[in-house]
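Enquirer: Sequence and predicted structure, then a few things I'm wondering about:
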Amino acid sequence: MDYIIIVAGGKGLRMGSDIPKQFLPIGGKPVLMRTLERFRAYSAQLQIILVLPEAQQAYWHELCQQYHFDVEYTLANGGQTRFHSVQNGLSKVPDDAIGVVGVHDGVRPFPSIEVIRNCYETARTKKAVIPVIPVVETVRELVPDGSHTVPRDSYRLVQTPQTFDIQLLKAANRQPYNDGFTDDASVVEAYGHPITLVEGNRENIKITTPYDMKVAEILL
């Protein structure tokens, strides 16, 4: 059995809106609904776990009624950090489960089906997989006496879903939290397991600003 944990804990501060960004509509439907629909389109059998702050759950349920949203999912409470939110989502996966579990940003509604499939299938053998895209702009590193250019071919931009063997991610998430846990790959890496990179898709943007909303409308 495979799972996807969709983490949606944003407050929308950079969006300049009182409504959290995951609930803002693109193409007439909230971002978060489009994200869940994309994973349901990938697989009717995939078990979807949605992690939301408790304070946002009542509003989410209202939206589901308003938009007649009927994608099945299991709800988990958000935590103090993303790490703790993922822990709460993982608690909904049986401790003896065998398969692959993905973790995805709720405000990334455009992962391609091909990328999702590649992440899951590669994780069956490699155990820890993340989608990445090349850096296309020049990158400079800030140093004490100024800055200097670094070779962009040595860097990649990281996306989600990040996919893992279920038992590996559960074991890695039993580690004590530290500030170096910027994503789930960093948690698994700290546990001692290497990360495999696969090609992502450039449309798989993370919606965090009003500009991103405009881009999302065009992508739709």
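Expert: On my side now, so go ahead.
Enquirer: going forward, measure contacts and count neighbours with C-alpha atoms only.
Expert: Will do.
Enquirer: Which residue of this protein lies farthest from its centroid?
Expert: No residue in the chain sits farther from the centre than Asp145, which is 36.3 Å out by Cα atoms, centre = their mean.
Enquirer: adding another structure so you can compare the two:
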Amino acid sequence: MRRTALIIVAAGRGVRMGAPLPKQYLPLEGRPILAHTVLAASSLLTPGDQLILVIPPDDNERVRALLEEYCPGVSLTLVHGGATRGESVLHGLREVSEEIKLVAIHDGVRPILRREMWDRLLAAMEGSEAVVPVTRPTDSLRMITPDGASTVLDRSLVRCVQTPQLFTREAVLAAYEAEGDTAQTDDAGLYSLHTGRSPLLVEGDPDNLKITTPRDLALASLILSADKE
């Protein structure tokens, strides 16, 4: 197995949640969302792998206290993020050891990270340089056209993108150093912009939701409660 670095990006402020705290610190089933994510990520790694957590520069004391209380014994590298997600990811990438061959980039507010999906991603990286977990939409889809009308999309041709997204270290670092911040909303988008190639799509996990709204938080609580039963 090639050594892997898993970068958790948790440097945002989560304004869409409408909460007094950045959403990564909100409580979920007895511990902060970010603690769930760190614990889940650390459980997937093997000796020789690297866990990197990118946080807001002003939150160093808060995060260290969180890790000490909820994630004792987890070994990771803390990195301060930048003004944008792209800058934050690049800061994390620059902390990856040169001996590491694979890099996974994961949202700090996706706390339900299961081994089954992780193993699928790692297996797919054999012979690939970029792998992305996706799910199939269940709703019908329409796309708004420039004139304000809309047109039907064939949902069999559309996928919903998740994280963690896996890359070879060289490929993703080159993409970020060359392109920097763009309109791309995820790491695979930046990779495709830089290389002109598509990532390999792998079956994701419908429960691997990104917590963005209060409804997402309630749903994550239900999923985690069911997992305990």
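Expert: Here it is on my side, so go on. These figures come from a predicted structure and were not determined experimentally.
Enquirer: How alike are these chains, TM-score-wise?
Expert: TM-score of the superposed chains, computed with TM-score structural alignment, normalised by the length of structure 1, equals 0.94; 219 aligned residues with a Cα RMSD of 1.5 Å.
Enquirer: just to revisit the earlier point, and the residue farthest from the centre of structure 1, how far from Pro151 of structure 1?
Expert: Using Cα to Cα, to the nearest Å, Asp145 of structure 1 is found at 19 Å from Pro151 of structure 1.
Enquirer: Thr209 of structure 1 too?
Expert: 28 Å.
Enquirer: Looking at those two now, which is surrounded by more residues?
Expert: Thr209 (15 against 10; other Cα atoms under 10 Å).
Enquirer: how close does Glu179 of structure 2 sit to Phe167 of structure 2?
Expert: Taking Cα to Cα, one finds Glu179 of structure 2 at 16 Å from Phe167 of structure 2.
Enquirer: higher neighbour count, those two?
Expert: Phe167 (26 against 13).
Enquirer: Now the more buried one. Nearest residue, chain neighbours left out?
Expert: Ala130 (4.3 Å; Cα to Cα, 6 or more residues apart in numbering).
Enquirer: Where do the helices of structure 1 begin and end?
Expert: For structure 1, the helices defined by DSSP state H cover 31-42, 54-66, 82-90, 113-126, 166-172, 184-191, 210-219.
Enquirer: which one of those lies closest to Thr138 of structure 1?
Expert: With Cα to Cα as the criterion, Thr138 of structure 1 lies closest to helix 210-219 of the helices of structure 1, at 21.1 Å.
Enquirer: The closest one aligns to what range in structure 2?
Expert: Aligned by TM-score structural alignment, helix 210-219 of structure 1 falls on residues 214-223 of structure 2.
Enquirer: Spatially central, which residue of structure 1 would that be?
Expert: Note: structure 1 centre (Cα atoms, centre = their mean) maps to His104, 2.0 Å.
Enquirer: Show me what that residue aligns to in structure 2.
Expert: Using TM-score structural alignment, His104 of structure 1 sits opposite His106 in structure 2.
Enquirer: Quick check: the closest residue to its match other than its chain neighbours vs Val96 of structure 2, distance?
Expert: Among residues not flanking His106 of structure 2 along the chain, Pro164 sits closest, at 4.2 Å (Cα to Cα, 6+ apart). From Pro164 of structure 2 across to Val96 of structure 2, the span is 16 Å (Cα to Cα).
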